[in-house]
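Undergrad: this one's sequence-less:
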């Protein structure tokens, strides 16, 4: 059975408000990205424990750590970033989740805007991701790579290149159709078919042809067809809401309680129409 989750910092910076809205929407999991406007990796050990206890008391489990790992230029200090990555592993362990959302690095700082040649830094990206995958394997966690705009793996071809090159059960793929649309890629069937062998996680947002964000089913992602195909192929993982309806920033988006509820209800309506049970 699929399980619904959410980037609940899209609701509010306040944890209690996040939980209240999730409960009202019958969503039992969270992709923990930030609380109190503090990134999940910058929370103290005590804060992480307090958050875990509060979530558990509210009937909310942690589906994934929504980390910013890999959202740095490829030529920034990898040693420093590995320290941050190790923190992500420790946080995942403390929150009892096996998943850490990551990215595949921006172009080098020296590149001028629009002039980047991804092939020039491909090998370094793969080397960095291989080291992180090795550490994830040793720790017993799984990295899930999001196809975010402007990182190395933002297109279908480069995402598949990463997945094939790393070829490890601890480095898997997030399907984010709206992100593909923002990179002029076709999310379904093209991206779905190409990345299906590594599919581990699904992010739900939608985008209209004019670039504005929309609830699932009102944009160009073809969510009805994607959900039908996921069900046909036996997908039984997490489907996480990340609607970005009010704002979309480099490190997080925001919707607010009312727009988040609209996004939640749109997704759940699609699932009910196809009689796909979820938890």
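TA: Perfect, I can see it now. Bear in mind that the values here come from a model prediction, so they are computed numbers and not experimental data.
Undergrad: please make it C-alpha for all contacts and neighbour counts, starting now.
TA: Will do.
Undergrad: which SS class is residue 209?
TA: Residue 209 falls in the coil class when you classify it by DSSP: H, G, I helix; E, B strand; the rest coil.
Undergrad: OK, contacts around it?
TA: By Cα atoms under 8 Å, 6 or more residues apart in numbering, the contact list for residue 209 reads 219-220.
Undergrad: against that first model, consider the following:
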């Protein structure tokens, strides 16, 4: 499988000026799209995921100039947004202007697999996802663009496949390789289920903090945590001749998955004990030891550390992936 690897912006939110927007903790000197392109160049990336907030107000001429720049660099490109609030017509416009084959979307705001805590809102969100996908597919098909739905700590592997089967080849999967744990699936099991439908990967990683009610997932450089990227790409290669991938680091807040509490499981299909055991075994690799500091600088209110923290994690991720032949 030919793997083309680059960068995704969501682990650089403070550096780029996206974190804490409208609050006193916002970074007023964020480097934005230009700084993101420069970092992708520095790290030797050959693909880039572009947040739609950078694109939606650009004129046709400005988008054409950006396309020319990306063409000159020889980079693959993916447009990135959210299904609930993204403007599909605008996203397709940007994708077509940039010659981007894929539009990536997170489908709901639910995190940590915590659909039960959302109550009725979860069911309303699922209905909204179906409604929005049904409306989007004719537009996507006409434009020749594929919508990539992400496992954003909300849907299971089989639920994602069901969306793809229901809505056809204009809907496929962007695989966040670390987001299997929040829905109680091991990385390898999740990969085996979705592999034929994956078109783009977020090469992310976590280190876990084991808690009485489950575990916390804390960001770390890709390759330093519990996610077996190489084995997962080997499975994907059985079904794909090529793949676009982007380094992503997790959020500046941890993700607390409370799957040791009975109520967390409400809304999920029954699960085999062996499958849950595989998840719980895998998440312990490179975990934090008891008493070890796991909080990010954002959580410790050490904002002066954030830029170096984010950049060092991306640089270490690139080095790790290059050492594994994945970049």
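TA: Sure, I can see it. Every value quoted in this text rests on a predicted model; they were computed, and no experiment measured them.
Undergrad: tally of neighbours for whichever residue in structure 2 pairs up with residue 31 of structure 1?
TA: By TM-score structural alignment, residue 31 of structure 1 lines up with residue 49 in structure 2. Neighbourhood size, residue 49 of structure 2 [other Cα atoms under 10 Å]: 26.
Undergrad: does residue 49 of structure 2 lie in a helix or a strand, and which?
TA: Using DSSP states H and E, the element containing residue 49 of structure 2 is strand 47-51.
Undergrad: now that strand on structure 1. Mean distance?
TA: Once fitted to structure 1, strand 47-51 of structure 2 is off its aligned match by 1.1 Å on average (mean Cα distance after the TM-score superposition for structure 1).
Undergrad: which parts of the helix or strand following that strand are buried?
TA: Sequence-wise, the next helix or strand downstream of strand 47-51 of structure 2 (DSSP H and E) is helix 60-73. By 16 or more other Cα atoms under 10 Å, the buried positions in helix 60-73 of structure 2 come out as 63-64, 66-67, 70.
Undergrad: same deal with stretch 128-139 of structure 1?
TA: For stretch 128-139 of structure 1, using 16+ other Cα under 10 Å, the buried residues are 128-130, 132-133, 135-137.
Undergrad: superpose on structure 2 and give me the mean offset of it.
TA: Relative to structure 2, stretch 128-139 of structure 1 is 1.1 Å off (mean Cα distance after the TM-score superposition for structure 1).
Undergrad: who's in contact with residue 101 of structure 2?
TA: 77-78, 95, 144-146.
Undergrad: tell me the angle of the strand holding residue 49 of structure 2 relative to helix 60-73?
TA: 160 degrees (axes from the mean of the first three to the mean of the last three Cα atoms, to 10 degrees).
Undergrad: the helices in structure 1, which residues?
TA: For structure 1, the helices defined by DSSP state H occupy 15-24, 45-57, 78-94, 122-139, 156-166, 177-182, 192-195, 223-232, 256-273.
Undergrad: nearest spatial neighbour of the residue sitting nearest the centre point of structure 2, chain-adjacent residues omitted?
TA: For structure 2, the residue nearest the mean C-alpha position is residue 176 (4.4 Å; Cα atoms, centre = their mean). In space, and not counting its chain neighbours, residue 176 of structure 2 is closest to residue 202: 4.6 Å by Cα to Cα, 6 or more residues apart in numbering.
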